[in-house]
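Engineer: pasting a predicted model and its sequence here:
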Amino acid sequence: MKLKTLVLALGMTSGALMLSACGDKGQQASNEAAAPAEQAAAPATQAAEKQTATEAAQSASAAVGEKVEAAKQAVAEAMTPAIPAQPKPPADKGAEIYGQCVGCHGPTGGGGVGPKLSGQSKDTLASTLKDYKAGKQIGPQTAMMAPIAQGLSDEDIEAVANYIATNFK
């Protein structure tokens, strides 16, 4: 509110200065003869001066408002932490799911802690995962694989089995 009052006062002062600069004291004597006509026109002139001052104040207020908004935006941008670029997610749901398998089965399904998956058919892989999900004892890795398989939907199992069979031959 104080800013609007200041801008309005600034605009009115600017208007008054412009009006006083337009007058010439050397012509004051010749203007005295026209004083009655000017007095008759004074209310209209004053109304025009007020409108001009109001327009100037509004224009100044708008300019200040734009600068304030730009400053607010700059501060907000400076305060927002930079978010590092996120890795692009796999386009294939099976590839996304296989991301949790890499640690044990290797980046190409060649094995490691877990058995080799490469070269197995989609049906064999899906069947084994469904057995783990059902809680069947398959081998020494069942205790590790059962909770992982239980977290997968049937759609997820099909997707990861297809991904492995297609990409790791």
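Structural biologist: Nice, I can see it.
Engineer: hey, let's count contacts and neighbours off CA atoms from now on
Structural biologist: Fine.
Engineer: so which residues of the chain form helices?
Structural biologist: 2-22, 28-32, 35-79, 93-98, 102-105, 122-134, 142-150, 154-167 (DSSP state H).
Engineer: now these in JSON lines, with mean neighbour count?
Structural biologist: Output for the helices of the chain, formatted as JSON lines (neighbours: other CA atoms under 10 Å):
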{"stretch": "helix 2-22", "mean neighbour count": "14"}
{"stretch": "helix 28-32", "mean neighbour count": "10"}
{"stretch": "helix 35-79", "mean neighbour count": "13"}
{"stretch": "helix 93-98", "mean neighbour count": "18"}
{"stretch": "helix 102-105", "mean neighbour count": "16"}
{"stretch": "helix 122-134", "mean neighbour count": "18"}
{"stretch": "helix 142-150", "mean neighbour count": "16"}
{"stretch": "helix 154-167", "mean neighbour count": "19"}
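Engineer: okay, one more to line up with it:
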Amino acid sequence: MSSTKKLTISAMVVALYIVVLYLTQSVSFGAYQIRIATSLYALAYAFPFLMVPMGVANLISNLLFGGLGPLDMFGGFMVGVITTGLIVLIRKYEMNTWWIVLPIIFVPALCVPLWLSYLLDLPYAMLVTNLVVGQTIPAILGATLIRVLSRRAAMAAVMGIR
């Protein structure tokens, strides 16, 4: 795939992440953080070059909608990169696409409370529990998205999936 196509796809996915987060912000920043936009992390399975763009999408979203400052922005960037990096490894090792669910749930659930517990003065364990619950829906949506896309011959060819 050409650099231009990769850049175009990256820009479209970052924009889509921000729009989805904007439309769902009422549930994305609550106690359970049901951040539907994180289901788009699954697209790194199809397009491994999305690792850094997904981190950038999270950073921009936390800047625009989060309101918790630089620590939350940088942390969100790192969570996006780490989560999508693990998804790329799932593809590399040809694991079942349902494994995508695990990083989408557990990377944010275990990492985000590291700074949220400090910023919000809340117990780490409570935040982890809430984020595991909240991230379950986006994780299932993300894995389902990849399964549906890979069943379409034209999309599977673009994604480079057999």
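Structural biologist: Noted; the coordinates are in hand. Source: prediction; values computed, not measured.
Engineer: what would you report as the TM-score here?
Structural biologist: For this chain pair, the superposition-based TM-score is 0.24 by TM-score structural alignment, normalised by the length of the second structure; 57 aligned residues with a CA RMSD of 4.1 Å.
Engineer: what's downstream of the top helix by length along the second structure, the next helix or strand?
Structural biologist: The helix that spans the most residues within the second structure, counting by DSSP H, is helix 124-151. As assigned by DSSP states H and E, the chain's next helix or strand after helix 124-151 of the second structure is helix 153-159.
Engineer: helices or strands up against the host helix or strand of residue 52 of the second structure?
Structural biologist: According to DSSP H and E, residue 52 of the second structure maps onto helix 51-61. Judged by 3 or more CA pairs under 8 Å, 6 or more residues apart in numbering; DSSP states H and E, the packing partners of helix 51-61 of the second structure are helix 3-23, helix 70-92.
Engineer: of those helices, which is nearest residue 150 of the second structure?
Structural biologist: Residue 150 of the second structure lies closest to helix 70-92 among those, at 12.3 Å (CA to CA).
Engineer: next, the angle from the helix or strand just after that closest one to helix 70-92.
Structural biologist: Using DSSP H and E, the helix or strand that follows helix 70-92 of the second structure towards the C-terminus is helix 101-120. In terms of direction (axes from the mean of the first three to the mean of the last three CA atoms, to 10 degrees), helix 101-120 of the second structure departs from helix 70-92 by 170 degrees.
Engineer: just the angle between helix 101-120 of the second structure and helix 124-151, please?
Structural biologist: 150 degrees.
Engineer: what does the helix holding residue 52 of the second structure rub up against?
Structural biologist: Residues outside helix 51-61 of the second structure that contact it (CA atoms under 8 Å, 6 or more residues apart in numbering) are 10-11, 13-15, 17-18, 21, 41, 44, 72-82, 84-85.
Engineer: these, buried ones only, as a ChimeraX selection?
Structural biologist: For anyone working in ChimeraX, the buried entries among these, judged by 16 or more other CA atoms under 10 Å, can be selected with:
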select :10,11,13,14,17,18,21,41,44,72,73,74,75,76,77,78,79,80,81,82,84,85
